[in-house]
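Undergrad: Got a sequence here, can you model it:
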Amino acid sequence: MMDIELRVPREGTPALLRTPEQFADAAHALSAGRGPFAIDTERASAYRYDDRAFVVQVRRHGAGTFLFAPEGHRAELGAALEPVLNGQQWIIHAAPSDLPCLGWLGLSPGAIFDTELAARLCGCERSNLAFLVSELLGFELAKQHGAADWSQPDLPQEWLDYAALDVEFLAELAQLLETMLRAQNKWEWAQAEFSHILATNAQPCSSEVSALHLAPHPEQWREVKGVRGLKDRRQLQVARTLWQVRDSQARAQDTSPARILSNRCLVEIAYAQPESITQLKRISCLPRRASERKLWWEAVETAYMSPAQAWPHLTRPQQVPPKSQWSRDYPQQWEIYQELRSRCEERADSLHLRPEVLVSTSVMRAFVWAVAGLAAAPGVHNNIAGSVRTLADAEALLRRHDCRDWQIDILLPLLAPLLPSRGVPGAEQC
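TA: Predicted coordinates:
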């Protein structure tokens, strides 16, 4: 049986609501509906400074679908929707990506059903929305505008069709996935995961707040791809200063930092440590305008003139060596890790679970290092080697890494044979 292709919602695409009066009318209609709210957002982080929502989609049985344009009236949209949505059950696909920007509007659920996570718990082959709607409901959705510039003032009709379709089937999908979870005895697991997502991602604040109004984390620059490959403190100081100037420019212009200076170019400049603007100009990825080149050279000069004792250290404190070092520098621990990973993957497969839902690779590495790591490992601060010797220690480590009860119940029998009391190789070196 072939899927039914849908390019517009079954009831048609609603108009995009832009005014406080329209927000209030829509909120009243939603309050008269029944059941949970299906919610999604469209953002423009590739074009704007932050990840705030430029379209908010809400659908509820008995009320229909509504599309809201928050920009210019964010406080008014929050005021209209808060009494209706806050504290209620929401259905969202991949909730961690949407909850923060909804929180910036002052909106927060009382409970959620995350269809993306539910699909991974059920062991579905894929968990993207288009696949699930096709596989479970028999409708084919066009998925082609997710990375578009939703901050544009005038959105094409086909984009609005796409946005409305994103919430069209969430309620039906949630019903089917709940049935599957219950049939697999995973409903309690799902509820624990939904609660965890809610606790870690839903943080309502003033509807006037977004990342534009919040100071960046002082160590955020280290997350730029390639920065970890820089080898000395002077390079790191150049990278940090370039990042700070870029962030300030992007914030002032409300544009994506990568559009001011790409991550690749930022790292290339830091790596090269140019000693003159002439040397800087030789970096091919550098913006071509003279004013921009002058800006980046001034940033490099500022980095060089800062006190050397204030330059960043090469690595942030780590309790476990970076994963890139294990196979080369710690072969014994790497072998134990590979064994544990294989066990966890086999157990996840037997439960029809995606392995990453059961346990992350970072948690497995932490356990192996805590059991069999080396007490003197270069670059490892706050070393946890030797800190896990018993099952109680193992459970404590899992809880510190935010594992939930259902995961701990499954993992402890897999970890027990690797504890020092069972003769794990390498444990005596701790």
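
Undergrad: going forward, measure contacts and count neighbours with C-alpha atoms only.
TA: Will do.

Undergrad: I'd like to know which elements the helix or strand encompassing Glu21 is packed against.
TA: Element membership of Glu21, judged by DSSP states H and E, is helix 20-31. When contacts are defined as 3 or more Cα pairs under 8 Å, 6 or more residues apart in numbering; DSSP states H and E, helix 20-31 sits against strand 64-68, helix 74-85.

Undergrad: another one to check against the first:
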Amino acid sequence: MAELREAVAEGPFDVIADPDALREAADRLAAGTGPVAVDAERASGFRYSQRAYLVQLHRRGAGTVLVDPTTIDDLSPLQDAIGGEEWIIHAASQDLPCLREVGLEPATLFDTELGARLAGFERVGLAAVTERLVGLSLRKEHGAADWSTRPIPRSWLEYAALDVEVLPDARDALAEELARQGKEELAAQEFAYALERRPKPPAAEPWRRLSGIQAIRDRRQLAVARELWLARDELARSTDTAPGRLVPDRSLLAAALADVDAKGRLAARKDFTGRASRSELDRWWAAIEAGRATDDPPALRARSDEPPPPRFWRSRKPEADVRLKHARAAVQAAAEELSMPAENLLAPDTIRRLAWERVESTPEAVAEALRERDARPWQVAATAQRIAAAFVEADQAGPDPADAPS
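TA: The predicted model follows:
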């Protein structure tokens, strides 16, 4: 393999922070040619919000544009200039929500990360894709930086500019590879779905995402954990601080399990840490008392229409367990033939639901069930027949006698 050249950003690196400069940049982008490379930088791990703190754009013939969306209320000149063009985004599911939040959305999409998965690349990060397709090495030292920092350091801006400047060449090379593999149409369907798909609605009980909460076996302690999570979330939201930077999950869990009998004893615990663990001690103690005093502690397990974890299927629904194993094997075989990860051929949750709900073992019934779960036409064509045949085999084989209760 030829030695890689280190990518060097072209710039310019002046951050656009006022409406007049934005309009000039929008005119420049409109005069460029080809698709527009777009990226956004957030401050995940530092801020509560997932807003964009920098938007980067690059187009051949127009150069690079760096925009501070926190200082400009109206980005419509950008949207008007390029909204009808194809946008190249790497891992669009990460950036589209914050771009939409500031009024930016493409008409069509080419996702280089998703395309790399469909092409069967083992490594699909931007640096790996750029190395493979463009022969350039990217330094990724600022990916986890606090992009709410102002002013943004020059080295960060160079890093941010590179993220879009390499995308047009990567996109063209990847498009050629997908065409070579006969995957142009399926990639187009996936890109369209990625653009149309919207985030899932907020969880009914988001506090149940507390890491390690499964260790709690007492409803009263679970109520304490809930109140601590809610108290931290309120503080994080009001201060725009990432919750884990205030008090980490492990500390909330330790406080819920500790059953301390006084505020001072909570403060004395070495496992209750975080920058706000002592400065907001009254807040945490009030949450603990509220959890203990509630007349309606939460159930240990949330109600859900989701199938249980597959590890429990052998004992609870053995025929579904057998169908799942056969269907997984069938989808895996199809994915290997297409040289792509099985999860990109068909979502694992879709396979589980088909097996658990005992969809009829015919290609027509399986195809209809797949379409109801948002499978794209190419996925239906590639898997419906195979899954139906796998269900027939599973039904004929029946549950393993060794799985039967003694």
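
Undergrad: mind listing what's buried in the helix holding Glu21 of the first structure?
TA: For helix 20-31 of the first structure, burial by neighbour count (16 or more other Cα atoms under 10 Å) applies to Pro20, Phe23, Ala24, Ala26, Ala27, His28, Ala29, Leu30.

Undergrad: returning to what we had before: any chance of the helices and strands packed on helix 20-31 of the first structure in JSON lines, plus mean neighbour count and distance to Arg233 of the first structure?
TA: Below are these laid out as JSON lines (neighbours: other Cα atoms under 10 Å; distance: least, Cα to Cα, whole Å):
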{"stretch": "strand 64-68", "mean neighbour count": "22", "distance to Arg233 of the first structure": "47"}
{"stretch": "helix 74-85", "mean neighbour count": "20", "distance to Arg233 of the first structure": "42"}
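
Undergrad: which residues touch stretch 155-166 of the second structure?
TA: By Cα atoms under 8 Å, 6 or more residues apart in numbering, the list of residues contacting stretch 155-166 of the second structure from outside reads 7-11, 13, 37-39, 41, 56-58, 64, 66, 126, 130, 134, 138-140, 142.

Undergrad: so it aligns onto which residues of the first structure?
TA: Under TM-score structural alignment, stretch 155-166 of the second structure corresponds to residues 158-169 of the first structure.

Undergrad: Could you do stretch 89-109 of the second structure as well?
TA: Counting by TM-score structural alignment, stretch 89-109 of the second structure corresponds to 92-112 in the first structure.

Undergrad: how about the strands of the second structure, start to end?
TA: Using DSSP state E, the strands of the second structure run over 5-6, 15-16, 33-41, 54-60, 63-67, 86-89, 108-111, 136-137.

Undergrad: Compare these and give me the one nearest Gly244 of the second structure.
TA: Closest approach to Gly244 of the second structure among the strands of the second structure is made by strand 33-41 (19.6 Å; Cα to Cα).

Undergrad: What is the aligned counterpart of Glu289 of the second structure in the first structure?
TA: Match for Glu289 of the second structure (TM-score structural alignment): Glu301.

Undergrad: what about that match, how many neighbours?
TA: Residues near Glu301 of the first structure, counting by other Cα atoms under 10 Å, number 16.

Undergrad: Give me the distance between it and Ser276 of the first structure.
TA: 9 Å (Cα to Cα, to the nearest Å).

Undergrad: Same check on Asp161 of the first structure?
TA: Going from Asp161 of the first structure to Ser276 of the first structure by Cα to Cα gives 52 Å.

Undergrad: Repeat that for Leu141 of the first structure.
TA: From Leu141 of the first structure over to Ser276 of the first structure (counting by Cα to Cα), the distance is 54 Å.

Undergrad: ok, the two, which is more surrounded?
TA: Set Leu141 of the first structure next to Ser276 and count neighbours by other Cα under 10 Å: Leu141 wins out with 21 against 11.

Undergrad: Would you mind confirming that that one makes contact with Leu6?
TA: Yes: assessed by Cα atoms under 8 Å, Leu141 of the first structure is found in contact with Leu6 at 5.6 Å.

Undergrad: Find the residues that touch each one of these two.
TA: If you check Leu141 of the first structure and Leu6 against Cα under 8 Å, 6+ apart, no residue is contacted by both.

Undergrad: need the helices and strands packed on helix 20-31 of the first structure in TSV with distance to Gly423 of the first structure, can you?
TA: Listed next are these as TSV, based on distance: least, Cα to Cα, whole Å:
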stretch	distance to Gly423 of the first structure
strand 64-68	60
helix 74-85	55
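
Undergrad: between the ones you listed, which one is nearest to Lys225 of the first structure?
TA: Closest to Lys225 of the first structure of those is helix 74-85 (Cα to Cα; 32.6 Å).

Undergrad: any residues touching the closest one, and which ones?
TA: Outside helix 74-85 of the first structure, the residues that touch it by Cα under 8 Å, 6+ apart are 20, 23-24, 27, 30-31, 37, 70, 105-109, 206-208.

Undergrad: List the contacts of stretch 51-67 of the first structure.
TA: 14-17, 26, 29-30, 32-45, 68-71, 101-102, 104, 150-151, 163-164, 167-168, 210-211.

Undergrad: Then stretch 248-261 of the second structure?
TA: With Cα under 8 Å, 6+ apart as the criterion, stretch 248-261 of the second structure contacts 210-213, 216, 221-222, 224-225, 228-229, 266, 271-274, 288.

Undergrad: how about that stretch: buried residues?
TA: For stretch 248-261 of the second structure, a neighbour-count test (16+ other Cα under 10 Å) marks Pro248, Asp249, Arg250, Ser251, Leu252, Leu253, Ala254, Ala255, Ala256, Leu257 as buried.

Undergrad: The fifth one and Arg292 of the second structure, how far apart?
TA: When you say that, I think you mean Leu252 of the second structure. 15 Å.

Undergrad: Around the counterpart of Glu177 of the second structure in the first structure, how many other residues sit close by?
TA: By TM-score structural alignment, Glu177 of the second structure lines up with Met180 in the first structure. For Met180 of the first structure, the neighbour count with other Cα under 10 Å is 17.

Undergrad: now the one 3 residues further on
TA: Other residues within reach of Ala183 of the first structure, judged by other Cα under 10 Å, total 11.

Undergrad: likewise Arg347 of the first structure?
TA: Arg347 of the first structure: 17 neighbours (other Cα under 10 Å).
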